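Engineer: After the sequence you'll find the predicted model.
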Amino acid sequence: MTDAYHTQPDSQNGAKPDMTQPAPKERISLKKMLPILVIVAVAIAGFFLLGDKLNFQTLADNRDALIAWRDSNYALAAIVYIAIYVAVVAFSLPGGSIMTLTGGFLFGLVAGATFTVTAATIGATAIFVAAKTGLGDALKARLDGSGGTLAKMRKGVEENAVSFLLLMRLVPAMPFWLANLAPAFLGVPLITYVWTTFVGIIPGTVVYTWVGSGLGDVFARGETPDLGIIFTPSILGPILGLSALAALPLVIKAVKGRKALPLEE
């Protein structure tokens, strides 16, 4: 009887279940994928339908009508501008730069930058949530269970999310739409993503809005705005300084990690 007793299943003798078995992988259903599929479809359609129509010349040709519309109902103009900007970002449509210039042109530096940063953050959050819901959580679970370089990279980004996201926003080395999607696949928390996006895009937005606020004189001279102003030392210097500050925690952690490594005999 003793032998028979000991051959009973673990669940009957109080033993803990075997935790060494990998957790079942989360399935990626069509329902979860639907939001990101809609975004991709609209982005493709926008690329072919809009193309280069949202450009400086379009703004120049319609400047009088836009000013009259703003003057007739400022609040409505602000709401419509924010809504369009949210859509441009959320669906990765072309024309982000010209939209920022338009914000400065219509609403001035302070109001224009405020509207643009708010709208861009909302749009970026929308695409982040769609990607995280559709693919991000499932991909995160698979990376956690697989180990290897990708899992380590995801863990590293997650542990240094604030510095990573701020640096990514301050130094736009990757397209804005990719910067919106990548954190969703790397396990970045939503609240961290939102506030770092809001703060990180302020410097660049202010510069382009500032250019836009002076478009009246540019139009009068029949010229085009110099978007390369962001690369002048007086503007690029402070942005690089903020980038270095954002990267400082990563550097300190890397140095401490090297010092903590055991010496080889």
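Structural biologist: Great, that's in hand. The model shown is predicted, which means the values in this text are computed figures rather than measured ones.
Engineer: Please count neighbours and contacts with C-alpha atoms only from this point.
Structural biologist: Fine.
Engineer: any idea how far residue 185 is from residue 167?
Structural biologist: 18 Å (Cα to Cα, to the nearest Å).
Engineer: I misspoke; the intended subject was residue 78.
Structural biologist: Taking Cα to Cα, one finds residue 78 at 33 Å from residue 185.
Engineer: what's the answer for residue 174, then?
Structural biologist: 15 Å.
Engineer: Who has more neighbours out of the two?
Structural biologist: More neighbours surround residue 185 than the other of residue 174 and residue 185, with 20 against 11 (other Cα atoms under 10 Å).
Engineer: Now do the nearest residue to the more buried one once chain neighbours are set aside: how many residues are near it, please.
Structural biologist: In this structure, residue 185 finds its nearest non-sequential neighbour in residue 136, 4.3 Å apart by Cα to Cα, 6 or more residues apart in numbering. Neighbour count for residue 136, taken as other Cα under 10 Å: 23.
Engineer: The one 10 residues further on now?
Structural biologist: Using other Cα under 10 Å, residue 146 is surrounded by 12 other residues.
Engineer: give the contact list for residue 98.
Structural biologist: 54, 55, 56, 59 (Cα atoms under 8 Å, 6 or more residues apart in numbering).
Engineer: rerun that using 10 Å as the cut-off
Structural biologist: 54, 55, 56, 57, 58, 59, 104, 208, 209, 212 (Cα atoms under 10 Å, 6 or more residues apart in numbering).
Engineer: and the comparison structure, right after this:
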Amino acid sequence: MLVVIDVFTTHYTSDIVDSAIDSLQSEPTQGFIYITLIYIVFTVFLIPGSVLTVGAGFAFTQASGGPAYGVLLGTLSVLTGASIGSILAFLLARYMFKSAVESWIANTASAKPGEVSPARRYASLLSSSMESSGFKVMFLLRLSPLVPFNVLNYVAGATRISLWDYIKALTGIVPGTVLFVYIGSTAGSLSSAGEGGETLKLVFLVVGGLLGFVGVGIVGKKAKDELAKEERERNEREAGGGMARSEP
């Protein structure tokens, strides 16, 4: 089922990118708004947006004629759509579907008996860390490429994190967004570089993409380590509180 959904989404997204390129070439402002609105819909309805992010980089680069403007405009469009969509999803989870999201988190089972599912673990970490480090935890979760962006929006809405901390933590999606938009921008640029014999440009684009992956990987690893540290400290605080209550 997941494979079918992924194939359908990829095919549908490719049609959107084709339409966006046509729209951007004729009406740049309209094309920008078009991609932004589509990203809002993808985010709210839990449709993976990585293909659309890459497609945005490709579309804006083709329309603007260069990767620099393509990355800049593509990143702005995706970040705008992702931010608005994530805030809408957060508000829906908090004020309309909170009980449903909490029930889903509670019933999400792991593959092995006795283990805690990632969704439940992240929700527990968010809920218990709001007063001391809510923004920090949410920001680190946003940095980690292993945490599903769309799912986290709804999980966060069911916790006690403030809307302002949640919005500030959206800055954590910037590195990954820039990388995926950059990858999309190079898709057209690599072709033109090869045809024109621009070897230096080709090398720059490839090396830049590899360095981007390494950078995001390092950031994700550090975010994972910080989350583990935060969870250990939380467990220690809870254990200390339990011991204090048990003393006569």
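Structural biologist: Here it is on my side, so go on. Remember, predicted model here, so these are calculated numbers, not experimental data.
Engineer: For the residue most central in space within structure 1, identify the helix or strand it belongs to.
Structural biologist: The centre of structure 1 sits closest to residue 180, judged by Cα atoms, centre = their mean, with a distance of 2.7 Å. For residue 180 of structure 1, the host element (DSSP states H and E) is helix 176-185.
Engineer: continuing past that helix, what's the next helix or strand?
Structural biologist: According to DSSP H and E, the helix or strand after helix 176-185 of structure 1 is helix 190-200.
Engineer: got the buried residues for that following helix?
Structural biologist: 193, 194, 196, 197, 198, 200 (16 or more other Cα atoms under 10 Å).
Engineer: Under the alignment, what does the second one map to in structure 2?
Structural biologist: Mapped onto structure 2 by TM-score structural alignment, residue 194 of structure 1 lines up with residue 167.
Engineer: Let me see the contact set for that match.
Structural biologist: 83, 84, 86, 87, 90, 135, 138, 139.
Engineer: The first one maps to what in structure 1?
Structural biologist: In the superposition onto structure 1, residue 83 of structure 2 corresponds to residue 121 when matched by TM-score structural alignment.
Engineer: dump the residue contacts of the closest residue to that match other than its chain neighbours.
Structural biologist: Distances taken as Cα to Cα, 6+ apart place residue 198 nearest to residue 121 of structure 1, at 5.6 Å, with adjacent residues excluded. Residue 198 of structure 1 sits next to 117, 118, 119, 120, 121, 122, 124, 125, 166, 169 when contact means Cα under 10 Å, 6+ apart.
Engineer: and what of residue 134 of structure 2?
Structural biologist: Neighbours of residue 134 of structure 2 in contact, by Cα under 10 Å, 6+ apart: 125, 126, 127, 128, 160, 161, 162, 165, 166, 169.
Engineer: Now name the helix or strand holding the aligned partner of the fourth one in structure 1.
Structural biologist: Aligned against structure 1 by TM-score structural alignment, residue 128 of structure 2 finds its counterpart in residue 156. Take DSSP H and E as the rule and residue 156 of structure 1 turns out to sit in helix 148-159.
Engineer: Remind me what that helix packs against, helices and strands.
Structural biologist: Helix 148-159 of structure 1 sits against helix 137-146, helix 161-170, helix 176-185, with contacts defined as 3 or more Cα pairs under 10 Å, 6 or more residues apart in numbering; DSSP states H and E.
Engineer: distance from the last one to structure 2 after superposition?
Structural biologist: This means helix 176-185 of structure 1. Here helix 176-185 of structure 1, set against structure 2 after superposition, deviates by a mean of 1.2 Å using mean Cα distance after the TM-score superposition for structure 1.
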